[in-house]
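S.K.: Below is the sequence, then the predicted model.
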Amino acid sequence: MTDTTLHGTEPPIVRDALERADPLPGTAGFAGEIDGRLVRDVLGRVPLFVELETSLSHAGPSWAFEPTVLENPILFPAGAVAAVDDPVPDAESRWALPDPAPVSDHEAAIDDLEGAIETAIASVRQDDRDIAVAFSGGVDSALVAELLDAPLYVVGFSDSHDVAAARTAADAMGRDLTVVDLEPADLERAVPSVARATGRTNAMDVQIALPLYLVGERVAADGFDALAVGQGADELFGGYEKVVRLDHRVEAETVRGAVREGIRSLPNQLPRDVLTIEATGLESVAPFLHDAVVEAALRLPDELLADADERKRGFRRVADRHLPAEVASRDKKAVQYGSLVARELDRLARQAGYKRRMDDHVGKYIVSLLEDEETRKSSD
């Protein structure tokens, strides 16, 4: 990223994508300013924020890559283009998520997906960075770890599912594993940093971000430059129960439609994860979110996505070619539950007097920790 006003790729690629209205021009995402315009890729893989209200008396910047720089930051929409001096995007000036016809030949679709993932991995390797992998023992992080051949780090409390699963998966893969054991004090210390970096204090976002932050701290301390994650696989390949059930949580009437809804949720989720990792001094690397992989995923038919018997079927068929069967077929808990961070944060909140009968008791506790830290800093 040589251009300080454009992150994620080089200006000629964005200019060409604008000219051709190409939403997937072969990058891992981009955002920033180019030729007097603000842009953010169609999946919002690079965070970009604009000032909610600007006036003649406003002396600060009108946009930034992180929310802390702005007074009233809001996320710039994914796929949008807008003038820098009027950063309210025109609804018509957006890249749209493609909707290609599904590939009917299942074996060809799996081959295409494997080739796309290998393209993404090759793109990661082009950069001269020392990379570690946030490893939970599930198929997503395991495939990243295997293809990148990078060191494995798992974070969690000693009795957590993620630590146990990561140990058995690493053994099956013949790999060493670094375990970052957590204590409740680690959460208390990290919560303000996560809330400040992400600009979010709601319980779910902070619970998801805390394991990333705490493993990132250790990876950075061990001298690495970047943290690789398996983010995006559940959304792209049908990893959620709701895409099979087609229940009240989705509007779609088909598995492919429900998966597309999940993909459209990424622009709001990804800034949380990217900003959390960057707050530890590392770059975030998410190979499954490369344009090539997204394009291949969008062409998968329902039968290679999910049903009542198996989720992420096509993705697992690719994993079967690279991982032990017991790892390729493995399901995992969401990181906030698998690491036991959600359980322990709830316990800390109740110990601090924020009982479950209170509305959003964990969120109130998070805000209190942030306010306490700000009070201590102002009094120093």
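M.R.: Structure received.
S.K.: CA only for contacts and neighbour counts going forward, please
M.R.: Fine.
S.K.: Which of the helices or strands spans the residue most central in space within the chain?
M.R.: Nearest to the mean C-alpha position of the chain, counting by C-alpha atoms, centre = their mean, stands L270 at 4.1 Å. If you go by DSSP states H and E, L270 is part of helix 266-278.
S.K.: Report the buried residues of that helix.
M.R.: Residues of helix 266-278 classed as buried by neighbour count (16 or more other C-alpha atoms under 10 Å): L266, P267, N268, L270, P271, R272, D273, V274, L275, T276, I277, E278.
S.K.: and those as TSV, adding distance to V81?
M.R.: TSV is the format used below for the buried residues of helix 266-278 (distance: C-alpha to C-alpha, whole Å):
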residue	distance to V81
L266	18
P267	15
N268	17
L270	19
P271	18
R272	22
D273	23
V274	21
L275	22
T276	25
I277	26
E278	25
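S.K.: Closest to R200 out of those residues?
M.R.: Set against R200, the nearest of those by C-alpha to C-alpha is R272 (8.0 Å).
S.K.: From A209, how far out is the closest residue to that closest one other than its chain neighbours?
M.R.: Ranked by C-alpha to C-alpha, 6 or more residues apart in numbering and with sequence neighbours excluded, the top spatial neighbour of R272 is T198, at 5.4 Å. Plainly put, T198 is 9 Å away from A209 if you go by C-alpha to C-alpha, to the nearest Å.
S.K.: More neighbours: these two, which one.
M.R.: When neighbours are counted by other C-alpha atoms under 10 Å, T198 and A209 differ, and A209 comes out ahead with 26 against 23.
S.K.: Now the helix or strand that the more buried one is a member of: buried residues?
M.R.: Assessed by DSSP H and E, A209 sits inside helix 203-221. Residues of helix 203-221 classed as buried by neighbour count (16+ other C-alpha under 10 Å): 203, 205-220.
S.K.: List the contacts of stretch 263-271.
M.R.: Residues from elsewhere that reach stretch 263-271, judged by C-alpha atoms under 8 Å, 6 or more residues apart in numbering: L43, G44, R45, V46, P47, P77, A78, T198, G232, E235, L236.
S.K.: which residues are contacting the biggest helix by length in the chain?
M.R.: Criterion DSSP state H: the longest helix present in the chain is helix 106-126. Residues outside helix 106-126 that contact it (C-alpha under 8 Å, 6+ apart): 103, 147-148, 285, 287-288, 290, 292-293, 296-297, 299-300, 304, 314-315, 317-318.
S.K.: Please apply the same query to stretch 76-86.
M.R.: 23, 33, 36-44, 48-50, 62, 88-91, 93-96, 267.
S.K.: Okay, one more to line up with it:
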Amino acid sequence: MGALVAALSREGRDAVSKVAKMMETLQHRGNEAYGVAIRDYVRTGSSLREAASGLESPVAVGHVLSRVLREDRPQPVQHGTVKLVFEGRFYQLQEEGSVEVALKKFEGKPLEGAELILKGLEGAYAFAAIVGDSLVLGRDPLGLIPLYYGEGRGFYAAASERKALWAVGVKDVKSFPPGYVAYFSAGGYSLKPVRVLTKPKRRRVPLEEAVKTIKGLLAEAVRKRTYGLRRVALAFSGGLDSSVLAALLKSEGVKVQLVTVGFDGEEEVRSAVDAAETLGLPIHVKKVPEADVEEVLPRVLWLVEEPSPLAVSIGVSFYWVAEAASKAGLRILFAGQGSDELFGGYHRYLDVYRSLGDEGVWDVLYRDVKSSYERNFERDEKVCSFHHVELRLPFADWNLVKFALSLPTSLKISSPHDPLRKKVLRKVAEEIGLPPEIYGRRKRAIQYATGIDKVLRRIAKRRRRKTLRGLIEDYWGRIVWENPEPP
């Protein structure tokens, strides 16, 4: 794990200097090894200077490394004329490392290698490769690993975070579309859809059959993501999603450390502790002084890279969960992100139901799942990577997502007034042995459950800002444009 960067000059000029600048900007994601590749050469080293010094080329890729698992190694890697940088993980049950598996796809027909990765391999990943004089990019079909790209004066560039592209003068930064590959050359670039999420046909499935299938798919999603692991952390609220994952992780024989964040007196902290006791799993409670929120706020905003009160509120909670996992020596963090969009967990879906009916909810759920990479996954991965923690999301499993999206609304939301929602997932929870006080618990959004939202609003008031958005935008201007270094 770590970060990838890439650049290609449209004018035949040097791209290595831009790659080096982007790597320097992303050292918070990894600094255990550095690597740069140009068309005919790969160099790795223990410092950025060692990796990049003296190299010149109109096309280059780079990588900074954070070792999460033993298989993680310095990059770029090469096979023939192909130079590859890869971020993420494949979840097939295999002995080889993900980077080696990806590189093999380029053997024989290098220009088709990127498409073969997307067509045949399950996981969370993004990659960049030099193939001849071209630069090739790709991203997993759900967009679980961040990848951004854009055009500067006479060059194209790509990186794991927006701030790297801003650092080299790319202003119009785009999120790379999930399930696509892109081919860049001096003459331009093209995007090609390979494996993208499309709206499925609606199934007519009895509740019992849906419960059985989802239970099996979710168990398999957890199994694939725990292969070879002995200890993991789980972001835990004591609610439906995290409790289902806790039970499934425990059944796989993995040692699970539950982690929850909150303030003294918050009911959700007590509920999480009670649920952990019911599950028979250890829990670490991170109680946060209010002053710490104000201190960490600029850093979280710098990490999530958007002046959104919602993104920052959730990002602050996730920041401390990832920090607690890292300090406990746990480099893999599981979380329940993706479940609410799949199974209709948010209260706002009731408003959609009342105004647009069953069909309207079905459409909105699909759109929310399809856009989750920009709304949720990128934010959470960037916050976790700051703490050198790898995020794994079983609810964002390709096979589970495709099946769950095909289910009728009635298996998720019983009526426009359903106070619980997630009907089919609650039945799964009951089937795997969770008690009614867990599978019958009402949903609360993380920013409200942890109390972060209330604290942020109090900070805004103290700072004499009328709204939380006003406070966030104040910080945004200073952090991102005036002082782009980590706060």
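M.R.: It's in. Quick caveat, the model's predicted, so the values are computed rather than measured.
S.K.: How alike are these chains, TM-score-wise?
M.R.: Overlay of the two chains. TM-score (TM-score structural alignment, normalised by the length of the first structure): 0.86; 370 aligned residues with a C-alpha RMSD of 3.2 Å.
S.K.: Now list whatever residues contact both of T198 and A209 of the first structure.
M.R.: With C-alpha under 8 Å, 6+ apart, T198 of the first structure and A209 have common neighbours R272, T276.
S.K.: wait, what's in contact with the equivalent of M204 of the first structure over in the second structure?
M.R.: Using TM-score structural alignment, the equivalent of M204 of the first structure in the second structure is L310. Going by C-alpha under 8 Å, 6+ apart, L310 of the second structure touches Q447.
S.K.: Could you check how far L310 of the second structure is from G345 of the second structure?
M.R.: Separation of L310 of the second structure from G345 of the second structure (C-alpha to C-alpha): 17 Å.
S.K.: Equivalent analysis for A102 of the second structure, please.
M.R.: 35 Å.
S.K.: and what of P307 of the second structure?
M.R.: 25 Å.
S.K.: between these two, who's got more neighbours?
M.R.: Each of P307 of the second structure and G345 has its neighbours counted (other C-alpha under 10 Å); G345 has more, 26 against 20.
S.K.: I figured the more buried one hits Q337, correct?
M.R.: No. The criterion here is C-alpha atoms under 8 Å, and G345 of the second structure misses it with Q337 at 11.3 Å.
S.K.: A292 of the first structure sits in which helix or strand?
M.R.: helix 291-298.
S.K.: in the superposition, what's the average offset of that helix relative to the second structure?
M.R.: Compared with the second structure after fitting, helix 291-298 of the first structure deviates on average by 1.8 Å (mean C-alpha distance after the TM-score superposition for the first structure).
S.K.: who touches the helix or strand immediately after that helix in the chain?
M.R.: With elements assigned by DSSP H and E, the helix or strand that comes after helix 291-298 of the first structure is helix 313-320. With contact meaning C-alpha under 8 Å, 6+ apart, helix 313-320 of the first structure is reached by 109-111, 113-114, 139, 143, 237, 300, 303-306, 328-329.
S.K.: what stretch of the second structure does the next helix or strand after helix 313-320 of the first structure fall on?
M.R.: On the C-terminal side of helix 313-320 of the first structure, the closest following helix or strand by DSSP H and E is helix 325-328. Mapped onto the second structure using TM-score structural alignment, helix 325-328 of the first structure covers residues 436-439.
S.K.: Ok, stretch 274-291 of the first structure next?
M.R.: The aligned range for stretch 274-291 of the first structure is 381-398, by TM-score structural alignment.
S.K.: how close does the nearest residue to E278 of the first structure once chain neighbours are set aside get to V154 of the first structure?
M.R.: Leaving aside its sequence neighbours, E278 of the first structure sits nearest to S284 (C-alpha to C-alpha, 6+ apart; 6.8 Å). Distance of S284 of the first structure to V154 of the first structure, computed by C-alpha to C-alpha: 16 Å.
S.K.: Centre of the chain to the longest helix along the second structure, how far?
M.R.: Scanning the second structure for the helix with the most residues, using DSSP H, yields helix 348-370. Relative to its chain's centre, helix 348-370 of the second structure lies at 24 Å (C-alpha atoms, centre = their mean, to the nearest Å).
S.K.: Equivalent analysis for stretch 328-336 of the second structure, please.
M.R.: Distance, centroid of stretch 328-336 of the second structure to centroid of chain: 13 Å (C-alpha atoms, centre = their mean).
S.K.: Could you do stretch 182-194 of the first structure as well?
M.R.: Stretch 182-194 of the first structure sits 20 Å away from the centroid of its parent chain (C-alpha atoms, centre = their mean).
S.K.: Find me the equivalent region of that stretch in the second structure.
M.R.: Counting by TM-score structural alignment, stretch 182-194 of the first structure corresponds to 288-300 in the second structure.
S.K.: Show me the contact partners of the matching stretch.
M.R.: Contacts of stretch 288-300 of the second structure (C-alpha under 8 Å, 6+ apart): 261-264, 312, 315-316, 319, 383, 452, 455-456, 459, 475-476, 479, 486-487.
S.K.: Take the residues you listed and keep only those in strands.
M.R.: Counted as lying in strands by DSSP state E, out of the contacts of stretch 288-300 of the second structure, are V261, G262.
S.K.: Narrow the contacts of stretch 288-300 of the second structure to those that are buried.
M.R.: Of the contacts of stretch 288-300 of the second structure, these count as buried by 16+ other C-alpha under 10 Å: 261-263, 312, 315-316, 319, 383, 452, 455-456, 459, 475-476, 479.
S.K.: what about P100 of the first structure, helix or strand, and which?
M.R.: Per DSSP H and E, there is no helix or strand for P100 of the first structure.
S.K.: That one touches L300, doesn't it?
M.R.: No. Using C-alpha under 8 Å, P100 of the first structure is not in contact with L300; the gap is 9.3 Å.
S.K.: Just want to know which of those two has more residues nearby.
M.R.: Comparing P100 of the first structure with L300 by other C-alpha under 10 Å, the one with more neighbours is L300, at 27 against 11.
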